[in-house]
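>>> all I have is the shape, not the residue letters:
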């Protein structure tokens, strides 16, 4: 049985469109950042806060942050040197400008990879996305910090930051 060309073309077009839509949904769109997959990074970083997706910062930020864990945003987060090295390697290899580039192009737009901030909350795209959040909301007892993504983004641990 031969299928006429026009219906076949429409079926192929519908199939291609569905694949595109489902692909974006599976990847989470522009608000998806592959979550930490390394158990050591999850354990060490996640013991104090959400283990942030490495693709949210460039490699230079992760190197600077990991090189000064004694002064980790007001806390001493020092680790065994071998553990620090392994975590640094994972973060750098999956950073926004290396292995994690697929997820982070929009987040890092306008950010110099060599002089990027250490805080994700200082990235221009993050600031723009959160500009309507009132100061009192950041101080709410369930939020307390701009770094507490999971307070508002319930899928953050799975890499989803859509509202």
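Nice, thanks for sending it over. From a predicted model like this one, the values you see are computed outputs, not experimental measurements. Residues are numbered from 1 along each chain as shown.
>>> C-alpha only now, for contacts and for neighbours.
Will do.
>>> run through the helices of the protein in chain order.
For the chain, the helices identified by DSSP state H occupy 5-27, 39-46, 59-67, 81-93, 101-104, 124-129, 135-138, in order along the chain.
>>> what packs against the third one?
It refers to helix 59-67. Judged by 3 or more C-alpha pairs under 8 Å, 6 or more residues apart in numbering; DSSP states H and E, helix 59-67 is in contact with helix 81-93.
>>> presented hereafter is structure B, for comparison with structure A:
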């Protein structure tokens, strides 16, 4: 539940605005409803968020900073010369701006470290992600319209805005997710 709220705050951070979030997902047989109001970003954070989005979304979705803890973002930023097989090196000034931005809005949630407590570089390796996607078959993910778990917005129709609600899931060639 907390992670979903963090995701909504992250969406605000990327969008640079104020957002009211209502979570209506079902978790372990219970119905949850809560909301959080986030404050607008400072002008500097808006500039940093825009730079992050510009640089990172040129290759993949600009994942919300709250999807990983600071130590994961630090490791990611410090290994951009080999970023999952690609050289994603940045200008030193841009690198510093983005790293500071990610550190400021990273998750403080321990459920986001990998299964062995190591620094997770892939969101899909976090225990929370694994638990939430345990019923998704390999066939659903490896199809050409999805390709991998890294392509969040293939199934989560509002992922880029930070919303991962179950009612907004539509898996290509399978339809709406009904849990």
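Yep, it's here. For clarity, every value in this text was computed on a predicted model and none was experimentally measured.
>>> would you mind putting the helices of structure 1 into TSV with distance to residue 152 of structure 1 and mean neighbour count alongside?
As requested, the helices of structure 1 are arranged in TSV below (distance: least, C-alpha to C-alpha, whole Å; neighbours: other C-alpha atoms under 10 Å):
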stretch	distance to residue 152 of structure 1	mean neighbour count
helix 5-27	20	12
helix 39-46	17	15
helix 59-67	24	19
helix 81-93	24	17
helix 101-104	20	20
helix 124-129	13	14
helix 135-138	10	12
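>>> wait, which of the ones you listed is closest to residue 156 of structure 1?
The minimum distance between residue 156 of structure 1 and the helices of structure 1 falls on helix 39-46, with 12.4 Å, by C-alpha to C-alpha.
>>> off-centre distance for the closest one?
Mean-position distance between helix 39-46 of structure 1 and its chain equals 15 Å (C-alpha atoms, centre = their mean, to the nearest Å).
>>> that one: average distance to aligned residues in structure 2?
With mean C-alpha distance after the TM-score superposition for structure 1, helix 39-46 of structure 1 departs from structure 2 by a mean of 0.5 Å once superposed.
>>> adding distance to residue 162 of structure 1, write the helices of structure 1 out as TSV.
Compiled in TSV, those are given as follows (distance: least, C-alpha to C-alpha, whole Å):
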stretch	distance to residue 162 of structure 1
helix 5-27	12
helix 39-46	21
helix 59-67	24
helix 81-93	23
helix 101-104	13
helix 124-129	10
helix 135-138	18
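>>> indicate which one of those is closest to residue 114 of structure 1.
Using C-alpha to C-alpha and comparing the helices of structure 1, the one that lies nearest residue 114 of structure 1 is helix 59-67, at 5.9 Å.
>>> corresponding residues in structure 2 for that closest one?
Residues 70-78 of structure 2 are where helix 59-67 of structure 1 aligns, taking TM-score structural alignment as the criterion.
>>> what's the matching stretch in contact with?
Counting by C-alpha atoms under 8 Å, 6 or more residues apart in numbering, stretch 70-78 of structure 2 makes contact with 65, 83, 95, 99, 102, 103, 106, 107, 108, 119, 120, 121, all of which sit outside it.
>>> with distance to residue 171 of structure 2 added, can I get the residues you listed in a markdown table?
Listed next are those as a markdown table, based on distance: C-alpha to C-alpha, whole Å:
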| residue | distance to residue 171 of structure 2 |
| --- | --- |
| 65 | 24 |
| 83 | 27 |
| 95 | 34 |
| 99 | 32 |
| 102 | 29 |
| 103 | 32 |
| 106 | 28 |
| 107 | 27 |
| 108 | 30 |
| 119 | 29 |
| 120 | 25 |
| 121 | 24 |
